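Enquirer: have a look at this prediction, sequence included:
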Amino acid sequence: MVPRMQETQPLNDVWRFCGMQKNDSEQFAALLLVTKVVQAGAIDAKTRRRIFDAVGFTFLNRLLISRTPDGCPDHIFQALGLTLLACFCTDPSLAAHTQVLNKIPTLNEVICRQHQDNLAMKPVIEDAYQCLFAIAETPAGQQHLLDHGSVSALCLTYQSQNHGHSRALQLLKILLNTMGFQCWKKSKSELMDVFCMLCREFCQSEDSKKFELCEILSFFLPSPPSLTSSPLGIECLKNTYTGLSSILKSKLTVSQRDPALKLSSCLLSDYGIDWILADSRRARSKFLSLLVNLACVEVRLYLEDTVLEEDERQAVIAACYGIIEFGMMTCINAETLLLTQEQKLQLIDIMTEAFGAVVYYLKQVDLERMHSPFIFASVRILSAWLAEETSSLKQEICDLLPFLVHYARSLFSGKVEINQLSCQIAKIRLSEDSSKSAWPRDVLRFLLPGLCHLTAEEKPREILIKEGFPSLLLLYFCSQWEAFNSNHQSLPNHTDVEMSIQTSCGIFLNLVVTEPDLVRQEDCFSSLLSLLMKSAPSLVVNTDHLVLAANFVTLGLMIYRILSNSSVLSTPVVSTFFKSAIHLLSNAHFIKANPEENTSNIAVTGQYFRCWDEISELWFLGMQAFASCLPLVPWLPQLVLESGWPRNILHLLDQASPTSVDMELVTAFQGLLLQLAKHSRQCEDLILSEGGEQKANLYGMAALEQHLQGK
């Protein structure tokens, strides 16, 4: 006989009752009673744990795999086991237990099974979903679900519209939100089938479900070029566009419009304008203009009227930032013919108003709120604007510069932490194998292009100097150079690091050219010179980084002109640096024969030609700076002479057709040859012996000709 138990008996005695039973029959009967208590929900965590300790997994495992005896309801053992398992899974520590994770295949099988109208199985399915959701909430649970095929099982469940298919979609949404790339990699076919099904529903639905699907599609969106590379994907995009168009062209409440803006932002970010599959170019341009206008209006309404508090709409405004940024890139890209000039001007005007609202919002930020990912997103979108447009909102931007410098310093110094979720909200692209700390504090990466423009203007430059920006930039420069110089050049962000270093060099060049007294007064410039001179030689010999090498050499020469009397560097280091500078500057040109016209021209060498648009200004500035260093370093002319550079220049001029040589190049050569002749008798003799006086006359090098004639 199984001891009877009154339902009024205290719950904390249940666990003891389970443990008293001596065989399977008694324990099974006891568990039936326990199940009633569990299903009633009147159980606390302590009692739940005691029940688990009494039952354990051994008997539970037998319940899940044992066949139901003849004459008993189907799946009664499994139903009892899943009810208990669902109860145990409400304890996070139990949900992460190996024995629970081992049940994932069984849970997948339960939710996929076709049950038709069997009402008795619905509670079993609900219990299975409760277990799956509990597992997904554990730190490693989602990976286990992925590894055990739950994504495919959930997709099949939704396609079959089995009982609980809405919960399957909800769980898929959770998995895709955090592990989207891995989910698509493992179950691409099944996810694509569900995505197509959702797109069709989204296009055809005319009730509230349309807005629910709009939000869900953002999570299911596969990475490019999955949709544009197949007819099935194109159909999905067309259905998505049709559904979004009907939403955004209607009068909607905020809650209805927000999901549409989020989905549009994701589509623009991943697929550009290719997803706007309207019938004509005019319709496409009108839809894009509508999107950008709506995003700008939302940004203004929120940022100009809201109180500085965290709320759920910030994610929507961050999505609007993405739409505005795409609109901005479309307007400035001359190759994009989608928008007319009139449409571009209209969009630029409304975007300027939106960025005015961003500036207004950031001016109100206090120190306690700098951890907010929305602040990061706002600074990032403003940085994108500043990189392209510094003539608008000049005074407002100048007023905001102290905050931007302080914010950048706070993040860089580690006073503000931005985690992985924050990176997503702030629209920072992290690769699947990136660590959480890949770019969390690198707001300067976004700010640098705009600051490069601003340091060329007197007023913003004065503000940046006053706020100590040069010292901050040096710290950032050093950290980026260390990252670049590490053994992780295969990382996805390596190109970003190189670009940040180059842009930093551009800012330093602006400061060196316009503020020579600052260079003499601030210690950071002597530290920068030391880094440049020690690092340039390794870059110059690597043609893969020619642009970066040109930046290092030119900036180093420009600073050395001002700090030549400083004892910051030893002679060997300076000598090695100048050898590298000679190598970089002297190898830029060669004689190119033109057989058809029986002439020869001075042309840019192949390795330089590939990036000449990026380095030509640096090369000419470097030539000028090198020439101005010759009077400052007594042994430098001899070093140049030994390199053979002067003779090579004269040979270039001798073989070329004078009318074919650009005057800017002639001026650069004259500046170098003149300084060599003035400060080295040996160099002067070489120039004269190579017909320098005649060449000076032939190419219009008046200053050089006059000096040589005076001798």
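Expert: Yes, it's here.

Enquirer: all contacts plus neighbour counts: C-alpha atoms, from now on.
Expert: OK.

Enquirer: can you map out the strands along the protein?
Expert: Taking DSSP state E to define them, one finds strands in the chain at 589-594, 599-604.

Enquirer: what's the angle between the first one and strand 599-604?
Expert: Calculated by axes from the mean of the first three to the mean of the last three C-alpha atoms, to 10 degrees, strand 589-594 forms an angle of 140 degrees with strand 599-604.

Enquirer: returning to that earlier point: among the strands of the chain, which is nearest Thr228?
Expert: strand 599-604 (40.0 Å; C-alpha to C-alpha).

Enquirer: residues contacting that closest one, please?
Expert: Outside of strand 599-604, the residues within contact range by C-alpha atoms under 8 Å, 6 or more residues apart in numbering are 588-594, 612, 652, 655-657, 660-661.

Enquirer: now find how far off-centre it is within its chain.
Expert: Centroid separation between strand 599-604 and its chain, computed with C-alpha atoms, centre = their mean, to the nearest Å, is 43 Å.

Enquirer: kindly report the same for stretch 27-41.
Expert: A distance of 52 Å separates the centroid of the chain from that of stretch 27-41, by C-alpha atoms, centre = their mean.

Enquirer: next up, a structure to set beside the first:
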Amino acid sequence: MAENGCHLIPEEVPTPQHPPSTEPNAAEGSISDPSGLSPSQREVLERCLHALTHAKNDSHILAALLLITRLCPAGQLDTGTLHRIFEAVGLNLPARLLVTAFRGDDSSGLPPEELISLGTALLAALSTDASMVAHPQLLSTVPLILSILENGPNWTDKQTKTLGNEAQSGSGSQTGSATDSQTTSSTSTLDEALACDCYQVLNAVCVLPQGLEQLLTRGAVLALCRAVLKRQTLSHEKGLPLLGHLLSSSIRPRAWAKHSSDLLLLLQNVSQNFCRVSDQDRLEMCSQIPPFLPPPGVESESLVLKEIVGNLWASLLPLIQGKLSQEHLGSVLVVSACLLDLYGWESTGPPKFCCLLVNRACVEVRMGLEEPPGTEISPQLQHILTACYRIMEAAMEQACSHGAVSHPAQIQTAITGLSLQQSRQVLGALEEAFSAEMYFLKQVEQTSFDDPFLFATFRSLCAWLAEETSCLKEEVIDLLPFLIGYAKSHFKGGGKGKGLADWMSKMSISNSSQDGTWSREAALRYLLPSLCHLSAEDGPRQVLLSLDTPALLVDFLSQGWASLRGQSGKTVTRDPSLETACSALLNFAITEPERVRKDPCFVALESMLSEALPVLLHKPRLLVLAANCCTLGLMIARLKSTSTDPVELGQRRFFSSVLSFLLSAVQSGQASKPARISALWEEHWEEAGELWRLSLQALGGCVRAQPWITTLIRDEGWLQNIFTLLGSSGRLPDQPSQDALEEVLCAIAKQCPVCRKDISELVKSVSCGSLQGLPQLSRILVE
């Protein structure tokens, strides 16, 4: 290593050490500056700084630096002194010291460990200043520092190879001696002061605005993980907390995506330590577990992870059953919520234990929220209550779906062996806890709408309302103005959402509905399922109408369509929230015809649907949304009065798309067999089948209200296509679909004599089927 042609001269440089703090004695006078230096020490420091500034080569610089470190530890240097050192030395020297050591360059004349020790000491000192730690040259040393912490004294491959060569070159007892030396070196520990300096630099980088990204891209997660597994110096005391901080941040998903196998080994190590200790020590360690758990869905098929989770539950069982302090109970509930995020109730334990866990979470929510108005909830309690919300949500999913599992997705949330009585007990505890949530939300002022904990409580209540709207009905109706107002405020941009955005990116309890980032429509998305239920009931629906809820839903649907419109092929992503919004609007269209005829938002909705359906026909991944749009558009159109005005192009295009869309659901069966559901629709028939039948019924209503549609039906050859698909059996695969088809055919035959004649001729054709399965239509044709 050279600078200005000068090499490091070891004779002039004492061996670098990490001295203890220098304390002035009484003879040296009182402390005269913030660093704790006496006047005489300050005078020596100034001489060293002068020598440092005017050094002519690396040897002089090192000598001055070593004197400074002996005089005053890095942590006690004031900012001004640090800047003077930085200006004199810069980050070039410590970086070169590390590089020289790692390369094993002998030109320096100093052993690599001494270069490493001095280089890291300098970096640690400089990193105490934020402006210095952000310097690109300091950041470039992070991989070297990580290598030191991961590998201990054997930080380079060159050292290991050298030791191996020495072992091979010896003979007899000399060979044995070299081998012993290698073993000793490989198992020796890193100097603790050196490890402290390394962690000082990493922690300083971590707090930078982009520090987490800097550490992730430079391999910090993997290196720290392996350092802990190897039990390197201070890896558990300093490395594990730093790693926990990294894995609790927004980089968590990417860290697991890149290093899942190593992180799984680390989690196994952490969980084993947790399971081995006594119950009391385990309580103290509970907070250490959540950061090291993978995000939900990651490694979900791993048998190792399932075993780890099962062991953790077994260790938590006696804790939850015991008497705990408020602090310890909170930690246990947080861990439990995180484990439920991974596998639901699978491997949790016996039903009695699961019920106890839910009950403790519900009691905690009641105690935390049922406080007098104006009571401030501490951040720590908010964190605990958020975990309780997740436990309640998991319990509600099971209790509300008691009995046979109707969908494979419910299996992982099932509390195996939960009796009907236990299910009722769980629902009772949940009802009281959600009542407490409503009590809390009633006290909220609009100025608090950006509070992350308020959003967590709102989200929890929405999850309950999506499953259960019959309990506490009056309380729910009374709360509707707040719920709609809160969702509308965020959707319309009334709240800045900055606090929510930060919170959503750092949540320790997962947000499984989306990607964990905040968007202004998030609150409305969580509310939509309950609006779908509430809009079907007379009392809540009237309140929703008074709050102009249809207009809010139309705005949401229009915004969602604008986002989807530009997507194509494999980029198309299904958004169930848009389908739910359609369902809620469909309830209004069915039950409130006068409101639909008069409210301008439904005119805008009809225009949007006329634009959307023709496009959705060519997006097979969005078939369920297309079925919703088709049904909703027809339900609105059937309410229109007969008009002699020319048909608008948009209307004609919409109904043409409707005819094509409805036809696409059916394909010809085998000879004398009923028609079949087409391959395109079969995958989604459970969701879209009822919408298809409802659309046929609504089309019949449109034919009666707008006779011009029968002309379009004839022009499109729709009747001929239908009877051709029905085949010789003249039937659809199920009776409800057959009844819906017959209803629309009867409406067409009654409204249009020409169509009635067409149907008669089609029936006489051998290839087009019969009327055996259409008795009402048969009677109309003979009239």
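Expert: Nice, thanks for sending it over. In this text, all values refer to a predicted model and were calculated from it rather than measured experimentally.

Enquirer: quick check, nearest of the contacts of strand 599-604 of the first structure to Gly164 of the first structure?
Expert: Trp612 (61.8 Å).

Enquirer: burial of the residue lying closest to Pro658 of the first structure once chain neighbours are set aside, as a residue count?
Expert: Leaving aside its chain neighbours, Pro658 of the first structure sits nearest to Tyr699 (6.2 Å; criterion: C-alpha to C-alpha, 6 or more residues apart in numbering). The tally of other residues near Tyr699 of the first structure (other C-alpha atoms under 10 Å) stands at 18.

Enquirer: returning to that earlier point: could you dump the contacts of strand 599-604 of the first structure into CSV with distance to Gln114 of the first structure and neighbour count added?
Expert: CSV is the format used below for the contacts of strand 599-604 of the first structure (distance: C-alpha to C-alpha, whole Å; neighbours: other C-alpha atoms under 10 Å):
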residue, distance to Gln114 of the first structure, neighbour count
Ala588, 73, 17
His589, 75, 18
Phe590, 77, 19
Ile591, 79, 17
Lys592, 77, 16
Ala593, 79, 15
Asn594, 79, 10
Trp612, 66, 18
Leu652, 83, 18
Gln655, 86, 15
Ala656, 84, 19
Ser657, 85, 14
Ser660, 82, 12
Val661, 81, 15
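
Enquirer: how about the residues you listed in TSV, adding distance to Gly710 of the first structure?
Expert: Listed next are the contacts of strand 599-604 of the first structure as TSV, based on distance: C-alpha to C-alpha, whole Å:
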residue	distance to Gly710 of the first structure
Ala588	31
His589	30
Phe590	31
Ile591	31
Lys592	34
Ala593	35
Asn594	37
Trp612	37
Leu652	25
Gln655	26
Ala656	27
Ser657	27
Ser660	29
Val661	26
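
Enquirer: residues in contact with the most centrally placed residue in the first structure?
Expert: Among the residues of the first structure, the one closest to the centroid is Arg429, at 2.6 Å (C-alpha atoms, centre = their mean). Arg429 of the first structure makes contacts with Cys423, as judged by C-alpha under 8 Å, 6+ apart.

Enquirer: aligned partner of Pro143 of the second structure in the first structure?
Expert: Superposed on the first structure with TM-score structural alignment, Pro143 of the second structure falls opposite Pro105.

Enquirer: pull up the gap between the closest residue to that match other than its chain neighbours and Arg50 of the first structure, please.
Expert: In space, and not counting its chain neighbours, Pro105 of the first structure is closest to His148: 6.3 Å by C-alpha to C-alpha, 6+ apart. Per C-alpha to C-alpha, to the nearest Å, His148 of the first structure is found 29 Å from Arg50 of the first structure.

Enquirer: pretty sure the residue nearest to Pro658 of the first structure is in contact with Glu664, am I right?
Expert: No. Using C-alpha atoms under 8 Å, Tyr699 of the first structure makes no contact with Glu664, being 11.4 Å away.
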